[in-house]
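Student: Sharing a model prediction with you, sequence too.
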Amino acid sequence: MKNFARIEWMHWAVERRLEILGEAAGQVSNAFQLSHPDIPWKEIKGIRLVLAHRYGDVNLHQLWQTLQRDVPDLLPKLDALIPPVESS
């Protein structure tokens, strides 16, 4: 956390990636979201709103906790939803 807080470009990069993830989640249909209740769609979209619109200062400790606790669990679940690319 100490290095993360000191390296400004690093937390900007994490913020931006979470914004992109939230924006993408907002493009997912309600039907698809309902068929995958193990994905925290509302929370993903919510963090994007906070980061994109700066509702108060971004709490670096909370950002770090999200990165360490939530993202590692979430990414494999999202990866599993992406259909494999067929090679020709």
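Tutor: Thanks, I have the structure now. Numbering: from 1, shown residues only.

Student: When you work out contacts or count neighbours from here on, use the C-alpha atoms and nothing else.
Tutor: Noted.

Student: elements contacting the longest helix seen in the chain?
Tutor: Secondary structure of the chain read by DSSP state H shows that its longest helix is helix 8-26. Where contact means 3 or more Cα pairs under 8 Å, 6 or more residues apart in numbering; DSSP states H and E, helix 8-26 is packed against helix 2-6, helix 41-53, helix 60-65.

Student: how much does it deviate in direction from helix 41-53?
Tutor: Angle, helix 8-26 to helix 41-53, by axes from the mean of the first three to the mean of the last three Cα atoms, to 10 degrees: 130 degrees.

Student: residues in contact with helix 8-26?
Tutor: With contacts defined as Cα atoms under 8 Å, 6 or more residues apart in numbering, helix 8-26 is touched by 4-5, 41, 44-49, 51-52, 60, 63, 67.

Student: next, the one to line up against it:
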Amino acid sequence: MMAREFRHALGDMLDAIAGIERSVAGKTLADYQSDWLLKHAVQRAIEIISEASRALPDDVKELRPEIPWPQVRTIGNVLRHEYHGLSDRIIWGVVVDELPALKIAVAALNEKFKTH
């Protein structure tokens, strides 16, 4: 496996997660619902995470089986094509409940495959 071919995707995922974390720090679901720019920024960052996850080889994803990789992969499509059906509460739930574990997993993979 050629690590450099997917390392950029791990970095992109970490950057997007960090951007979401900074943007929602101290915010509530109500803040999110009432802030058009915040909503769209978070949704775009989730799309980036989703798209970047597609660049990760299966054997790399298998190193972190606690992550629901198929859902990570498909949420970008859902946001792009069925955005009207996704409630703010669902997206907020992803941010609050799913991203912390994803961040830990992606950071660990990034550490494992980075060049020294």
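Tutor: Received, thanks. Since the structure is predicted, the reported quantities are computational estimates derived from the model, not experimental observations.

Student: want to try CSV for the helices and strands packed on helix 8-26 of structure 1, with mean neighbour count as columns?
Tutor: Shown next, in CSV, are those (neighbours: other Cα atoms under 10 Å):
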stretch, mean neighbour count
helix 2-6, 11
helix 41-53, 16
helix 60-65, 14
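
Student: Ok, which of those comes nearest D79 of structure 1?
Tutor: Comparison of the helices and strands packed on helix 8-26 of structure 1 against D79 of structure 1 by Cα to Cα identifies helix 41-53 as nearest, at 14.5 Å.

Student: can you tell me how far the most centrally placed residue in structure 2 sits from N77 of structure 2?
Tutor: Closest to where the C-alpha atoms of structure 2 average out (Cα atoms, centre = their mean) is I49, at 3.7 Å. Noted for I49 of structure 2: a distance of 11 Å to N77 of structure 2, by Cα to Cα, to the nearest Å.

Student: what does Q43 of structure 2 give?
Tutor: 11 Å.

Student: go on, L37 of structure 2?
Tutor: 20 Å.

Student: Looking at the alignment, what corresponds to the residue nearest to the centre of structure 2 in structure 1?
Tutor: Aligned by TM-score structural alignment, I49 of structure 2 pairs with L21 of structure 1.

Student: how close does the equivalent of D70 of structure 1 over in structure 2 get to I91 of structure 2?
Tutor: The alignment partner of D70 of structure 1 in structure 2, by TM-score structural alignment, is E98. In this view, E98 of structure 2 and I91 of structure 2 are 10 Å apart by Cα to Cα.

Student: ditto for I46 of structure 2
Tutor: I46 of structure 2 is 9 Å from I91 of structure 2, by Cα to Cα.

Student: can you put the contacts of helix 8-26 of structure 1 in JSON lines and add distance to Q33 of structure 1?
Tutor: JSON lines is the format used below for the contacts of helix 8-26 of structure 1 (distance: Cα to Cα, whole Å):
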{"residue": "F4", "distance to Q33 of structure 1": "32"}
{"residue": "A5", "distance to Q33 of structure 1": "33"}
{"residue": "W41", "distance to Q33 of structure 1": "7"}
{"residue": "I44", "distance to Q33 of structure 1": "12"}
{"residue": "K45", "distance to Q33 of structure 1": "12"}
{"residue": "G46", "distance to Q33 of structure 1": "15"}
{"residue": "I47", "distance to Q33 of structure 1": "17"}
{"residue": "R48", "distance to Q33 of structure 1": "17"}
{"residue": "L49", "distance to Q33 of structure 1": "18"}
{"residue": "L51", "distance to Q33 of structure 1": "22"}
{"residue": "A52", "distance to Q33 of structure 1": "22"}
{"residue": "L60", "distance to Q33 of structure 1": "29"}
{"residue": "L63", "distance to Q33 of structure 1": "24"}
{"residue": "L67", "distance to Q33 of structure 1": "22"}
